[in-house]
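Peer 1: give me a 3D structure for the following:
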Amino acid sequence: MRILWITAMPIKNIASSQKLKSSGGWIGSMIHSLNNNKEVNKIQVLSIGNYKAFELIENNIEYIQIKAKGGVFSYNAKLKEKLDRYIDKFQPDIIDVQGVEFFIGNLVIDNKNKTKIVFTLQGLVSQIWRKFFNDIDVYKVIRFNTFRGLFLNDSLVKRQMKYKIRGENEEFLLKKGKYFLGRTGWDKFHCLGINENASYFYCGRNLREEFYTQQWEIKNVNRYQLFTTQAHYPIKGLHILLEAIHTLKKDYPEIKLIVAGKNFFNSKFIPKLKRTEYDIYLIRLIEKYDLKRNIEFTGWLNASELIDRLQKTHVFVCPSTIENSPNSLAEAQILGLPCVASNVGGIPTYVEDNYSGLLYSNNDYVELSCQINEIFQNDQLALRISNNARQAAQIRHDKENNAKDLFMAYKSILNEK
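Peer 2: Have a look, this model is predicted:
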């Protein structure tokens, strides 16, 4: 079987050689597991984006980085020509397009070779854009004037509209496509709800290699230390977590939140210019509750740096207001961290409440603070959740089983007339 993957993110193998940041470590993990199958003859990965063209062959896998000046969210005739040439040259049996929000799918779905296409579902932008501001009073956020909003045409409202357009393209491909890969009850519900004739295949996601060999231990944690990631959009829910920390600080004045991501308190000229309205909203909230000493922003972390931080964490929190299958939560679980997460989207597929984690109602910071406090107060609960989460994650993210499921999905698609 000859397999072609098309993705809109830099692949780790290429990114590391060009000093690019890549969030797609799971892609490399899955490809390597798939490549071990003796029935797989060749794998080619096309990575498309506004970065330097590059090619690399590693372990008989071809990685090709294609520069797309016009981006991947609108029709690009030159990119279509390039993709047609690569497909014609490689002659794949099946094409796996990572994500339906990108216009890449539109460019290959009617390829002249009639190669079968399967779409791997990601975040379901068609649902995310509707929750972009969620419980926040929009006017309390957009009233802040920013350089990027006024002069770069990159306000939060503008971003929401971009998500809306991507969501419309996603719904178009969900209706037009036939084969889809997903991993949560939520993405299956929305996929089949939009296209009742679609063929949906479950396939768990592999995680970055480094997370399979490490384990969290309660004896190593910094007590009352929380960890969360990606706090740059309202949908990531940092404002809700800040409200919860304000409540908890009364009993735990030493409480600490570690945020993996940019430090919007950075007062240097360029970082200040890059602030969004939401960044300023968070700054005001932190100042209002006097939380600046209780929060640390780490900047971007690689896998080993992230693991080091997580192993010192008392509770991992996923406060997102909408998510499908957050890798950050999965990585925390496979290490064995006690996790508290919002009961939204596909998260209940990953967290069974009071078994492999604690759930709270979306936007309810009082319930969130209570769930965090439960773990702070009860080491036996923390250890029970830790063990259950790790066992569940090891099964859900088993590399060989996931690769086998993916291959069998491909095989079923190819055998279908």
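
Peer 1: going forward, measure contacts between C-alpha atoms and count neighbours the same way
Peer 2: Fine.

Peer 1: and K67, what does it touch?
Peer 2: Going by Cα atoms under 8 Å, 6 or more residues apart in numbering, K67 touches I48, G49, N50, Y51, K52, A53.

Peer 1: can you do 6 Å?
Peer 2: Applying Cα atoms under 6 Å, 6 or more residues apart in numbering, we find K67 in contact with G49, N50, Y51, K52, A53.

Peer 1: list buried residues within the residues you listed.
Peer 2: Taking 16 or more other Cα atoms under 10 Å as the criterion, what is buried in these is G49, N50, Y51.

Peer 1: nearest to A198 among these?
Peer 2: Closest approach to A198 among the buried ones among the contacts of K67 (Cα to Cα): G49, at 28.5 Å.

Peer 1: I'd say the closest one and A68 touch.
Peer 2: Yes: between G49 and A68 there is a contact under Cα atoms under 6 Å: 5.1 Å.

Peer 1: and the closest residue to M1 other than its chain neighbours, which of the three is it?
Peer 2: Leaving aside its chain neighbours, M1 sits nearest to V40 (4.7 Å; criterion: Cα to Cα, 6 or more residues apart in numbering). Secondary structure state of V40, per DSSP: H, G, I helix; E, B strand; the rest coil, is coil.

Peer 1: all strands of the stretch 1-150 of the chain, in order?
Peer 2: Ranges of strands in the stretch 1-150 of the chain, per DSSP state E, counting those that start in this stretch, are 2-7, 42-49, 54-58, 61-67, 94-98, 116-120.

Peer 1: nearest to the middle of this structure, which residue? Look it up for me.
Peer 2: P326 (4.9 Å; Cα atoms, centre = their mean).

Peer 1: next one: it from T228, what distance?
Peer 2: Distance from P326 to T228, counting by Cα to Cα, to the nearest Å: 12 Å.

Peer 1: equivalent analysis for I31, please.
Peer 2: 28 Å.

Peer 1: out of the two, which sits in the busier spot?
Peer 2: A count of neighbours by other Cα atoms under 10 Å puts T228 above the other of I31 and T228, at 25 against 19.

Peer 1: check contacts around the nearest residue to A8 once chain neighbours are set aside.
Peer 2: Computed as Cα to Cα, 6+ apart, the closest residue to A8 that is not its neighbour in sequence is I48, at 4.8 Å. Applying Cα under 6 Å, 6+ apart to I48 gives the contacts A8, Q65, I66.

Peer 1: could I get those residues in TSV, plus columns for distance to F269 and neighbour count?
Peer 2: Shown next, in TSV, are the contacts of I48 (distance: Cα to Cα, whole Å; neighbours: other Cα atoms under 10 Å):
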residue	distance to F269	neighbour count
A8	31	23
Q65	33	25
I66	33	21
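
Peer 1: closest one to D137 out of the residues you listed, please.
Peer 2: A8 (32.6 Å).

Peer 1: separation between that closest one and Q98?
Peer 2: Taken as Cα to Cα, the span from A8 to Q98 is 7 Å.

Peer 1: nearest to N197, of the contacts of I48?
Peer 2: Relative to N197, the closest of these is A8; by Cα to Cα it sits at 26.8 Å.

Peer 1: run this one through as well so I can compare:
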Amino acid sequence: MKKVLWLCNLAFSDQAIKGGSWLQPLAEKLQQSNKILILNISVGNVSKITYTEYKGIKQWILPQSKQKQYGQTATYKRCKEVQNIIESEKPDLVHIWGTEIFWASIYAKGFIKTKTLIDIQGLLYAYTDFYLGGLTINEILNTIHIKEILMPWRNLFTKQQIFFKRGQVELRYIKKFEHISIQSQWVRNLLQQVNPIAHYYPTRILLRDNFYTAQPWSYKNTTSPIIFSSCAAAVSYKGIHVLLKSIALLKKEYPEIQLHLAGKIMVGDKLQDGYSIFLKKLIKKLNLQSNIVLLGSIDESNIIKELQSCSVCVIPSFIETYCLAFAEAMIIGVPTVTSYTGAMPELATHEKETLFYNSLDYRNAASHISRLIKDQALAEQISQNARKRRLQENAPQLVLNTQLNIYKSILYEI
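Peer 2: Below is the predicted model of the structure:
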């Protein structure tokens, strides 16, 4: 049996995962296949390297480094910690998940001699051009408040530059890899311009078990529709400001309409970021105070409940390499209105499994939402088609076989 050591940001546990993750269910399925032995190294809130086991998976949790929070270059000490575990366990393959933090640098700096695969999740350098989310200069200036004045590196212009700089580091590391797995053709198109000689492996995403077995969405004939959307953090490229403008238009026709927003955005009593304050002021300006419900971070079961109870789900992001929230809505069968950007067109077809709109075009987005609220036949057709596609493309056995075949191809140089 071959050993595959993961380097990822998630430590496996029985605790509910907020925000969504396909890594833990995939690790469990691989372990249960009896074809691969999974090991895992992650980073967590521990004071020293902590060894644990989860469902037969050996894992090491490394303490948070004193380096910058989003540091992409591992310290020498961190590199040696990982190298020592690799030398002790002697895995046949190392699988790095993502370029957002320092895992890729450990390989790029030569501390990993084992065959290594990197899976691309977000692409920082590709996000830079979309970071501001179409905000006007005046709107950007209105996101500057006390927090941004006290900490100038938190304003949107500087954050965009930080993304650019991190993206340049990311590019240097990506060029070092021979084996790269990708979640969409869109990502492959970008990376082949950067590293044309790498071997690319299309992968598939495993959703959490409950999304496959949950009661499918059903049409709601109502004059008080609920629109659901989620945003992991208060970031401008997620397009929540565009969605709010759509809701303001829809309120003229549906005075009782509600937008349920999940995620760490506009919640909490601590000093809030300027973008969240901008959104709050925009809500007041658009007279939406009674129409917005802030859910905060919610777990898997509550995400499913929200999807089942809404009329339409909206994915307003300006850029996505793959979108787990979109896939989850589709598999529940929720009709969606989605921005046409990045890899989104690879997950669904316009007028068949979703309704697409240009990221900035809040008027057209509002029109699409209204169509799905009113037209039961259209909503149910899109619902059924979306669910059918996700059940096929995200089928657990297909996802498992795809991942096993990727490992086999690298291990045996097929």
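
Peer 1: TM value for the aligned chains?
Peer 2: Overlay of the two chains. TM-score (TM-score structural alignment, normalised by the length of the second structure): 0.92; 406 aligned residues with a Cα RMSD of 2.1 Å.

Peer 1: rewinding a little: and the closest residue in space to the residue nearest to the centre of the first structure that isn't next to it in sequence, how many neighbours?
Peer 2: Closest residue to P326 of the first structure apart from its sequence neighbours, by Cα to Cα, 6+ apart: I347 at 7.6 Å. Using other Cα under 10 Å, I347 of the first structure is surrounded by 24 other residues.

Peer 1: residue in the second structure matching I347 of the first structure?
Peer 2: Applying TM-score structural alignment, one finds that I347 of the first structure aligns to M344 in the second structure.

Peer 1: for F133 of the first structure, same thing?
Peer 2: By TM-score structural alignment, F133 of the first structure lines up with L132.

Peer 1: cool, N37 of the first structure as well?
Peer 2: By TM-score structural alignment, N37 of the first structure lines up with S33.

Peer 1: ok, its match - how many residues close by?
Peer 2: Neighbours of S33 of the second structure (other Cα under 10 Å): 13.

Peer 1: and the gap between it and G342 of the second structure?
Peer 2: For S33 of the second structure, the distance to G342 of the second structure - Cα to Cα - is 33 Å.

Peer 1: again with N291 of the second structure
Peer 2: On the measure of Cα to Cα, N291 of the second structure and G342 of the second structure end up 30 Å apart.

Peer 1: can you pick out the residue with more neighbours from these two?
Peer 2: Per other Cα under 10 Å, whichever of N291 of the second structure and G342 has more neighbours is G342, with 20 against 17.

Peer 1: what strand or helix carries P196 of the second structure?
Peer 2: Assigned by DSSP states H and E, P196 of the second structure falls within no helix or strand.

Peer 1: can you find the partner of it in the first structure?
Peer 2: By TM-score structural alignment, P196 of the second structure lines up with E196.

Peer 1: using the three-state scheme, assign Y322 of the second structure.
Peer 2: Secondary structure state of Y322 of the second structure, per three-state DSSP, is coil.

Peer 1: tell me the counterpart of it in the first structure.
Peer 2: So Y322 of the second structure corresponds to S325, using TM-score structural alignment.

Peer 1: ok, that match - contacts?
Peer 2: For S325 of the first structure, the contacting residues are G346, by Cα under 6 Å, 6+ apart.

Peer 1: 7 Å instead?
Peer 2: G346, I347 (Cα atoms under 7 Å, 6 or more residues apart in numbering).

Peer 1: ok, it to S74 of the first structure distance?
Peer 2: Distance of S325 of the first structure to S74 of the first structure, computed by Cα to Cα: 26 Å.

Peer 1: thinking again about what came up before, residues near the residue nearest to M1 of the first structure, how many?
Peer 2: If we define neighbours as other Cα under 10 Å, then V40 of the first structure has 13 of them.

Peer 1: okay, it and T7 of the first structure: tell me how far apart.
Peer 2: Counting by Cα to Cα - V40 of the first structure and T7 of the first structure are separated by 19 Å.

Peer 1: which residue sits closest to T114 of the second structure, ignoring its sequence neighbours?
Peer 2: Per Cα to Cα, 6+ apart, closest to T114 of the second structure is L93, 6.1 Å.

Peer 1: what's the neighbour count on the spatially closest residue to I128 of the first structure that is not a sequence neighbour?
Peer 2: The shortest distance from I128 of the first structure to any non-neighbouring residue, by Cα to Cα, 6+ apart, is to I322 (6.4 Å). I322 of the first structure: 28 surrounding residues under other Cα under 10 Å.

Peer 1: identify the residue of the first structure aligned to I332 of the second structure.
Peer 2: I332 of the second structure maps onto L335 in the first structure, by TM-score structural alignment.

Peer 1: surely that match touches I218?
Peer 2: No: using Cα atoms under 7 Å, L335 of the first structure makes no contact with I218, being 11.5 Å away.

Peer 1: ok, those two, which is more surrounded?
Peer 2: L335 (25 against 18).

Peer 1: what's the helix or strand for the closest residue to the more buried one other than its chain neighbours?
Peer 2: Distances taken as Cα to Cα, 6+ apart put Q215 closest to L335 of the first structure, at 4.6 Å, once the chain neighbours are dropped. For Q215 of the first structure, there is no host helix or strand (DSSP H and E).

Peer 1: run a quick neighbour tally on Q215 of the first structure.
Peer 2: Counted with other Cα under 10 Å, Q215 of the first structure comes out at 17.

Peer 1: doesn't Q333 make contact with it?
Peer 2: No: look at Q215 of the first structure against Q333 with Cα under 7 Å: they stay out of range, at 9.6 Å.

Peer 1: list residues touching both of the two?
Peer 2: Common neighbours of Q215 of the first structure and Q333 (Cα under 7 Å, 6+ apart) do not exist.

Peer 1: if we can go back for a sec, distance of the residue nearest to M1 of the first structure relative to A409 of the first structure?
Peer 2: 13 Å.

Peer 1: before we move on, what about T228 of the first structure?
Peer 2: 34 Å.

Peer 1: burial of A16 of the second structure, as a residue count?
Peer 2: 11.

Peer 1: ok, T50 of the second structure touching Q59?
Peer 2: No: counting by Cα under 7 Å, T50 of the second structure sits too far from Q59 to count as a contact (8.3 Å).

Peer 1: more neighbours: the two, which one.
Peer 2: More neighbours surround Q59 than the other of T50 of the second structure and Q59, with 21 against 14 (other Cα under 10 Å).

Peer 1: what's the match for the more buried one in the first structure?
Peer 2: Q59 of the second structure maps onto Y63 in the first structure, by TM-score structural alignment.

Peer 1: residue contacts, that match?
Peer 2: Y63 of the first structure neighbours (Cα under 7 Å, 6+ apart): Q44, V45, L46, E55, L56, I57.
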